[in-house]
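> following is a predicted model, sequence given first.
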Amino acid sequence: MNLSILFSEQYRKIARDGLWDNNVVLTQNLALCPLLAVTGTATNGLGMGLATMVVMVASNAAVSVSRHLIPSEIRIPIFVLLIAALVTLVDIFLNAWMHELHKVLGLFIPLIVTNCVILGRAEAFASKQPVMPSMWDGLMMGVGFTAAMVVLGAMREISSAGTLFANASVLLGESFRFLETTLIPEYKGFLLMALPPGGFIMLGFMVALKRLFDRKAVAKSTEPSMIDVIVLEEGA
C-alpha cells in the first residue's frame, strides 16, 4: 500500500474510528462475551484479540472483493458463511501451531463467528467500499479491539496475581518470553479480579476514563484561542 494513501483523510478517519472514536469495546460495548471470559491475563487477551483481528481483516477483504457478486437478498447468510470459513481456518491454525493458547481460548475461538462486530463491519463498511479501505477498516477495528483486550487483561492480571503476560512463552511461543514480568513479588492476589465480575468492574473504569478524556478534548476544542480573544477585544 502506498504510504501517501495511509495518510489521506479517509484512512486517518478510519484509523481514528477503529482505535478510539468508534472503538469496539469502549464505545460500542460489543464483543463483551469473549472480552470478559478470556481477559483473565494480558496474554489471553492478546491471543484472542489477534485471532479476531485476522478474521476481521480477511472477512472485510473477502466481502469487499465479492460485493458485486452477492445478491442483496441473501448477503447476510453469505457473509456469515465467509466469516465461519475464516474462523475455521484460524481455529485449525491455532490448534496446530499454538495448541496451549487454543486450549485456553477454547470455545471462544469458534464463537468469533457470532461476533457482531465482524458481521457489522462487513455489512456497514466492506460491502460498500473497495478492498484496501475495507482491509484497513478491519485492521484498525481489530487493533482497537486487541488493545482493549490487552489493557483489560493487564489490569485484571496485575490486580489479581501481580504479574503481567504470565505464561506468554507457553501460550504464544518462546519468542514472547520477554513479555513475562512479575510486578508485585509474593503478591497473594485478589481473586475477584480474575473472575467475570472483576472484568465488569475494570471495563467500567476503562469506559469511564475514555468518556472523561473525550469530554476534556471537546471542552478544550471549544475554548477560545488567544488569537480569537485578541480579535474580539480589538473588535470591541
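Alright, I've got the coordinates. Numbering: from 1, shown residues only.

> only C-alpha atoms for contact and neighbour calcs from this point on.
Noted.

> L89: neighbour count?
13 (other Cα atoms under 10 Å).

> which stretches in the protein count as strands?
According to DSSP state E, the chain carries its strands in the segments 163-164, 181-182.

> is it possible to get CSV of those strands that adds mean neighbour count and distance to P130?
Output for the strands of the chain, formatted as CSV (neighbours: other Cα atoms under 10 Å; distance: least, Cα to Cα, whole Å):
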stretch, mean neighbour count, distance to P130
strand 163-164, 23, 40
strand 181-182, 15, 42
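
> need those in TSV with distance to L107, can you?
Shown next, in TSV, are the strands of the chain (distance: least, Cα to Cα, whole Å):
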stretch	distance to L107
strand 163-164	24
strand 181-182	28
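
> S221 is nearest to which of the ones you listed?
strand 163-164 (36.4 Å; Cα to Cα).

> which residues in this structure form helices?
Here the chain has its helices, by DSSP state H, at 3-6, 9-16, 32-38, 42-65, 75-97, 99-105, 116-124, 131-161, 168-172, 191-194, 196-222, 226-235.

> contacting residues for the residue nearest the centre of the chain?
Centroid check for the chain by Cα atoms, centre = their mean gives F145 as the closest residue, at 0.7 Å. Applying Cα atoms under 8 Å, 6 or more residues apart in numbering, we find F145 in contact with L19, N23, V24, V25, G49, M53.

> you'd agree C116 is up against C33?
No: look at C116 against C33 with Cα atoms under 8 Å: they stay out of range, at 11.0 Å.

> list the contacts for V131?
V131 touches N60, A61, S64, V65, counting by Cα under 8 Å, 6+ apart.

> would you check which pair of these lies furthest apart?
N60 and V65 (8.5 Å).

> looking at the two, which has the bigger crowd around it?
N60 (32 against 17).

> second structure for comparison follows:
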Amino acid sequence: MSVKIESEPLFSAKNLKLITDPINKNNPITVLVLGICSALAVTVKLEPSVVMAISVIAVITLANVITSLLRNTIPSRIRIIVQLVIIASLVILVDEILKAFAYDVSKQLSVFVGLIITNCIIMGRLEAFALGNKPWPAALDGLGNGIGYGVILVIVGFFRELLGSGTLWDYRVIPESFYISNGGFYENNGLFILPPMALIIVGIIIWIQRSRTRELIENE
C-alpha cells in the first residue's frame, strides 16, 4: 500500500505568518528593539533609508537561505564564524553593487553598509531560525524581518527629510514661497535632522503600534 505525502503549500497560513509577524507583532525595531543604530544613522533622508532597507532585506534573506542549506554540514563549534563569513560576503557584494549603480547613495551610507555585518537582527535570525528550518521558511523569515526593519527606516526617513529639509528624495516638496525668507509662513524644523529625532519618531511609532495591537499590551 502506497502512502501519499502531502506537501505544505508554499504560501500556507503558517508560512505567510513568517512574513507578516515581523512587520507588526514581532517587529525587530519596535518590539524587539534591535537595529536602532541604523534608525539613528541613515534616516536623515528618505533615499538612503530606502537603499539601506533594500540592502538589509537582500542580505538577511539570502543569508537565511544559505545558512539553511548548509545547516546540516556546519559544525556547531564554528557556526558563528560561518554565519559571519556568509553575512560578510553578502555585504561586500551589496556594497560593490551600490558603488557601481548608486555611488552617491553609497557615499551617503558610508561605513553603515559595512556595519550590516554586525546587525544583530541578521545574526539573530540565522541563529534562531535558519539553522533549524528548511530554505523556503528561512527565506520567508528573512524577508519578513527585513521588511519589518525596512518599513520603520522608511517611515523615519520620510518624516525626517520632509519636516527637516522640506524635500523627499531630494525633490522640493514644500514650495519655496511657503518659507518665511520668501514672505511665507513656514520654516524647516532643524531638530528633525538631528539623531535624537529618530528615536522620538520610533517612540511615536511604538506608541501607535502598541495602542492598536492588544497582544503587545497583554505581553508586557
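Sure thing, it's come through. If you're wondering where the values come from, they're calculated on a predicted model, not measured in any experiment.

> follow-up on the earlier one: what is the nearest of the contacts of F145 of structure 1 to S169 of structure 1?
Taking Cα to Cα as the measure, S169 of structure 1 lies nearest G49 of the contacts of F145 of structure 1, at 17.0 Å.

> corresponding residue for the closest one in structure 2?
Under the alignment (TM-score structural alignment), G49 of structure 1 pairs with A53 of structure 2.

> surely that match touches I147?
Yes: between A53 of structure 2 and I147 a contact is recorded at 7.5 Å, counting by Cα under 8 Å.

> about what we covered before: quick one: which of the helices of structure 1 is nearest L183 of structure 1?
Minimum separation from L183 of structure 1 across these (Cα to Cα) falls at helix 131-161, 7.4 Å.

> so which of the contacts of V131 of structure 1 hold up in structure 2?
Shared with structure 2 under both residues aligned by TM-score structural alignment, their matches' Cα atoms under 8 Å, the contacts from these are N60, A61, S64, V65.

> of the residues you listed, closest to N2 of structure 1?
For the kept ones among the contacts of V131 of structure 1, the nearest to N2 of structure 1 is A61 (17.5 Å; Cα to Cα).

> give me the neighbour count for V51 of structure 2.
21.

> shouldn't L35 of structure 1 be in contact with V151?
No: when contacts are counted by Cα under 8 Å, L35 of structure 1 is not listed as touching V151 (10.9 Å).

> show me what counts as buried in stretch 11-23 of structure 2.
N15, L18, I19, T20, D21, P22, I23 (16 or more other Cα atoms under 10 Å).

> quick one: what's aligned to the fourth one in structure 1?
It stands for T20 of structure 2. Counting by TM-score structural alignment, the partner of T20 of structure 2 is R16.

> where does stretch 139-154 of structure 2 end up in structure 1?
The aligned range for stretch 139-154 of structure 2 is 135-150, by TM-score structural alignment.

> mean deviation, the matching stretch versus structure 2?
Comparing stretch 135-150 of structure 1 with its match in structure 2 after superposition yields a mean distance of 0.9 Å (mean Cα distance after the TM-score superposition for structure 1).

> for N188 of structure 2, give me its contacts.
N188 of structure 2 touches L163, G164, S165, G166, counting by Cα under 8 Å, 6+ apart.

> burial of the counterpart of I76 of structure 1 in structure 2, as a residue count?
Mapped onto structure 2 by TM-score structural alignment, I76 of structure 1 lines up with I80. The local packing of I80 of structure 2 (other Cα under 10 Å) involves 15 other residues.

> for I80 of structure 2, give its distance to F129 of structure 2.
Per Cα to Cα, to the nearest Å, I80 of structure 2 is found 14 Å from F129 of structure 2.

> go on, V156 of structure 2?
28 Å.

> comparing these two, which shows the higher neighbour count?
Each of V156 of structure 2 and F129 has its neighbours counted (other Cα under 10 Å); V156 has more, 27 against 18.

> that one contacts T43, doesn't it?
Yes: counting by Cα under 8 Å, V156 of structure 2 does reach T43; the two are 6.2 Å apart.

> burial check on I70 of structure 1, number of neighbours?
14.

> tell me the contacts of it?
If you count contacts by Cα under 8 Å, 6+ apart, I70 of structure 1 has them with I78.
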